[in-house]
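>>> Turn this into a structure:
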Amino acid sequence: MKVGSALRAAVRGQMLAFTTLVCSITLSVFTVVSIALIPVGIGIVTTPFMVDALRKYATYRRQLAFRWGGVRIAQPYRPLPPDPRGGFAGHVERCSLLLKDPATWRDLLWLQVDMTAGCVTAILPPGLLAEGLFGYVLASGVWEPIYDADGTYWYAFIPVDSQTTAFLAAGLGTIWIAISLAFGPAMLRGHFLLTRAFLAPTPQMSLSQRVEQLTVTRHDALDTSAAELRRIERDLHDGAQARLVAMGMSLGTIEALIEKDPAKAKELLAAARADSAEALAELRDLVRGIHPPVLAERGLGDAVRALALRMPLPVEVEVELPGRAEEPVESAAYFAISEALTNAAKHSGAERVWLDVTYADGALRIAVTDNGRGGADIAAGSGLRGLERRLGAFDGVLAVNSPVGGPTMVTMEIPCALPVRADAASARKA
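As a prediction, this is how the structure comes out:
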C-alpha cells in the first residue's frame, strides 16, 4: 500500500511539474503583458479574460490539492456584479473590479512561486525515484560507454569511473529510491501546502468576506422576518379576524332576536359556534406556521415525521440525532425541510420522497431526495433561493443535484452544536 501511494505521488508530481512549467509560465507572461497594455487600451479588453483564465486555473489547482493531498484551499475572490454594463464601459468596469481585488495579485504572485519552488517540490518524488533507478542502470555497465565518451561521470558526489564506483552509485540510488518511497506523498503534500500559503485568503481577506457575508445574511434575515410578519398579518386579516368579526355581528343579531324569534336566534347561534371553531382551527394553523407545538415539545425528529404524514405523497424519514439543537436552529431546519418537501410535492412530479436528517462534524445535515423529473436549479427557482437565504442566516449551505430526468437531491447543512445524550454516548462506546 505504501509503495502504491508513493508511486502515485511520483506520477502526480511529474504531472504537476509539467503543469507548473507550461501553464503557470504561460499564464504569468500573458497576464502580466495584458496588464501592461492597459494604458494603451488593449489590456482593458484582454485583462478580464486573462484574469478569468488565471482564476479557473487556480481553482483547478485548489481542487487537485484537495483530491491528491487532502489540503483544502478556500477561494478568496470578491463577488462580481451579476449584470455588468456591456460594451467598452463594461470591460473598463470589470477590469477595474478585478484589479482592485487583492486575490488577483496574490494569484499572480503564486504563479511566480509555482513555476519555481512549486516545480521543485513537485518534481522531487519522481526525480528521486528516477535518479535512484539510474544508479542501477550505471551499475549494469552503462557507465563504461559514458566514461569512454566524456570521462568521469559524477553521480551526485560519486565519481563513476569503474565498476566499483558504479556499485556505489547503485547503493546511493537505493537511498534515493527509499526516500522517494517513504516521503514521496509527504513531499507532494508539501507542494500543496506551499500552494495554500499563496492561494488561500489572508486573515484580512477572510474577515472582509465574513463581514460581507454577514451583511447579506442580515439583510436576508430582516427581509424574511418582514415577509413572515406580512404573512401573519394577512392570514389574521383574511382568516381568523374576518371570522371573529362575523361572529361578533352574528352575536349582535342573536341578542336582538333572542326574544322575538328564538328559533332564528338558535340557528344563528349554531352558525356562530361553527365560526368560532373554524377561527380556532385557523389560529392553530397560524401558530403551527410560526412555531409548531410538536417541534417545541418533542424536537426536530418527531416534528419532521409529523410533517411527512401531512404530505400528499409518501415520505420515508430517517432521523439520527444525538440531541436537540437550539430553538432557532431547529425552527430554521424544520421550515427548510417543509419548503423542500413542498417543492418536491408541487414541482417534481415524484412518486416518493426520502428525507434523511443526521448530525456529523459539528453540522446538522439534511438530504431531501425525490424520484421526480429533475431539472431543479437554484438560480432559476425563487423557492430554492428563499431556502438558501433562510439557511444563510445560520451560516448554512444549500446544494442541489438535479440532472434532467431525475433524481433530485437537495442537501442542506447548518453548523450547530448538539448536546450528546448519555444513552447515545454509551451506545457509541459499546
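>>> use CA for all of it now, contacts and neighbours both
Fine.
>>> okay, now Trp105: neighbour count?
Around Trp105 there are 14 other residues, counting by other Cα atoms under 10 Å.
>>> Assign it to helix, strand or coil.
Secondary structure assignment for Trp105 (DSSP: H, G, I helix; E, B strand; the rest coil): helix.
>>> which non-adjacent residue is nearest it?
Leaving aside its sequence neighbours, Trp105 sits nearest to Leu99 (Cα to Cα, 6 or more residues apart in numbering; 7.6 Å).
>>> do Thr104 as well
Leu98 (6.6 Å).
>>> Also this sequence, please, to line up against the first:
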Amino acid sequence: MNRALPDRLRQRLDALAPLWRDGLPAMARGLAVGLLAVTLNPVLFALSVVSLALIPAAGLGFAAFPIVTSVVRWRANLSRRLAARSGVPIPVPYRPVPARAVYGTWERFRQVVSDPATWLDFAWLVPGAIAGTVCGLLAACLPLYGVEGMLGIAILLSASIDWYGYGIFWPIDNPVEALLTIPMGVLFLVVGLAGARWLTWIEATFTSYFLRPTPSSVLAQQVRHLTVTRADAVDTQAAELRRIERDLHDGAQARLVSLSMNIGMAEELLRRDPEAAAALLAEARQSSGLALADLRGLVRGIHPPVLAERGLDGAVRALALTVPLHIAVDVDLPARPPAPIESAAYFAVAEALTNVAKHSGASTAWVRLTHHDGRLAIQIGDNGRGGANAEAGGGLRGIERRLAAFDGIMSVSSPPGGPTVVTMELPCALSSPRTSPSSGTA
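All right, here's what the predicted structure looks like:
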C-alpha cells in the first residue's frame, strides 16, 4: 500500500506533464500578445491615421506614411511569429520593394499604397488590439490568479485583519473560507493553463484572417516566382547548351576532324608508303578512342548512366567515391523519384560535394537523403571551416537556381568554424521501387 501511493502520484504527475509543457509557453505567449496589443496597436493606428491625414497638407504624408507602414509591418510580423508558435502559421504577404524605392520618394509611397497587405494591416490594428488584449491577457491572468490562491495570499491578508476582509474569490469572514481559496487556486491554475493554449490559438486564428495573404496576392506571388524560376531555368539551359557546344567543339569535334585527316592521309600513303599509312591509321584509332571517351564524358555530364541504372541511391554513392574525403552516405528512399527530380538532386549533390572538396578544408563529410510528406530532403554536411554563403554566388547559388526550377528550396547553416550543413528540399512523389542498398559509408 505504501508503494502504491507514490506510483499513483507519479502517474498523476506524468499525466499533468503535457499541461505544464504546453500551458506555460502558451501563458507566456498570451502575456506577450496582450501587452503588444494594448500598447503598440493603438499608437500605430493613431500614427497611421495622422500620416494619412498629412498627405494633402504639404505632402508630409508621402514621406511619413511609408515609415509608419514599415513599423506597422514589423508589429504585424511579431504577431505572425507568435501565431506560428500557437500552431497557426501566417505567410508574409508583402510585395518586394524595388531597390530604387527609397524612403521619401514617390516610388516608395506608390509601392506601399498599392500593396493590399498595407491596408489589411491597417484594418487589423484595432480589432487585433481588442482580440489580443482579451485573449492574451486572459490566457496569462487566469493561471496567475490560480497561483495567487494556491499560495494562500488570501489567508495572509485575512489574518492581518482578524479573518475579515476580501479574499481573491469572495468576501472572507473566517479561516475556513480562507482555506478554501487554495483548492480554488489549483482549479483556476489547471483550467487557466489548459485554456491558455486555446485562447492563444483563437487569437492567432483571428489574426490570420487579417494578416494572411489574399488570394490575389498569393496568385501574384506565384506569378512572380514562376517568372523568376522560368528565367533561371532558361538561363541555366542556355548555359548548359553553351557548355555542351564548347565541349563538343574543343573535344570530340577536334578529335574527329583529326581522325578524318589521318584517314585521308593514310589513303594517299597506302600504296607508296604502307608503313607511314599504318602509323597514321594507328594514330587515327587512338584519336577515335579519345573522341569516344570525350563523348562518354559529355553524356555523363548531361545524364549520368549510373543514375539511370542504379537510381539516386547508387549514383550518390558512386559520386561520393570520387571525392577525396571520407563521406558517409545514408539514403532512406522507399522508391525512386521521377527522372527530372533525380537528375536535379544528383547534380545538386555533385555541386555541393565539389564545394566541400575545394573550399571547406574538411576532413569528413556526410550526405543524407530521405523522403517524407511528399518532399525529397537532402542534407550535406562537413566539418570544415564554415563561412559558406549562398548569397555570394558561386556553386551554392547555382544549386539554388537549379532547385528553384522544380519549386525546390535550399538553406545553408555555416557559422565561422563550422560545421556547414546544406539542406535542400524538392517536392516530388516517389514511383518505381529501388533495388540498391539504403545506407553505408563511401
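>>> Any idea what the TM-score is?
Overlay of the two chains. TM-score (TM-score structural alignment, normalised by the length of structure 1): 0.86; 415 aligned residues with a Cα RMSD of 3.0 Å.
>>> picking that back up, report the contact partners of the residue nearest to Thr104 of structure 1.
Neighbouring residues of Leu98 of structure 1 by Cα atoms under 8 Å, 6 or more residues apart in numbering: 48, 51, 104.
>>> quick one: what's aligned to the second one in structure 2?
Superposed on structure 2 with TM-score structural alignment, Val51 of structure 1 falls opposite Thr69.
>>> Let me see the contact set for that match.
Taking Cα under 8 Å, 6+ apart, we find Thr69 of structure 2 in contact with 48, 112, 118.
>>> so where do the strands sit in structure 2?
Taking DSSP state E to define them, one finds strands in structure 2 at 165-166, 171-172, 326-332, 364-372, 375-382, 409-413, 420-427, 439-441.
>>> Nearest residue to the counterpart of Trp124 of structure 2 in structure 1 in space, ignoring adjacent ones along the chain?
Aligned by TM-score structural alignment, Trp124 of structure 2 pairs with Trp110 of structure 1. Closest residue to Trp110 of structure 1 apart from its sequence neighbours, by Cα to Cα, 6+ apart: Phe198 at 5.5 Å.
>>> With Arg108 of structure 2 instead?
Leaving aside its sequence neighbours, Arg108 of structure 2 sits nearest to Ala101 (Cα to Cα, 6+ apart; 4.4 Å).
>>> burial measure for the alignment partner in structure 1 of Asp22 of structure 2, as a count.
Residue pairing (TM-score structural alignment): Asp22 of structure 2 is matched to Ser5 of structure 1. Residue neighbour count, defined by other Cα under 10 Å, stands at 14 for Ser5 of structure 1.
>>> mind listing what Ser5 of structure 1 touches?
Taking Cα under 8 Å, 6+ apart, one finds Pro185 in contact with Ser5 of structure 1.
>>> Relative to Phe183 of structure 1, how far out is it?
As for Ser5 of structure 1, its distance to Phe183 of structure 1 is 10 Å (criterion: Cα to Cα, to the nearest Å).
>>> ok, which stretches of the stretch 251-400 of structure 1 are helices?
Using DSSP state H, counting those that start in this stretch, the helices of the stretch 251-400 of structure 1 run over 262-290, 293-298, 300-309, 327-347, 382-392.
>>> Which one of these lies nearest to Leu168 of structure 1?
helix 382-392 (63.9 Å; Cα to Cα).
>>> Where does that closest one end up in structure 2?
Matched against structure 2 by TM-score structural alignment, helix 382-392 of structure 1 falls on residues 394-404.
>>> quick check: longest helix of structure 2.
If you go by DSSP state H, structure 2 has its longest helix at helix 4-53.
>>> Return the distance of the residue opposite Leu199 of structure 1 in structure 2 once aligned relative to Arg85 of structure 2.
Counting by TM-score structural alignment, Leu199 of structure 1 lines up with Leu211 in structure 2. Noted for Leu211 of structure 2: a distance of 15 Å to Arg85 of structure 2, by Cα to Cα.
>>> of the two, who's got more company?
Taking other Cα under 10 Å, Leu211 of structure 2 and Arg85 do not tie; Leu211 has more neighbours (28 against 16).
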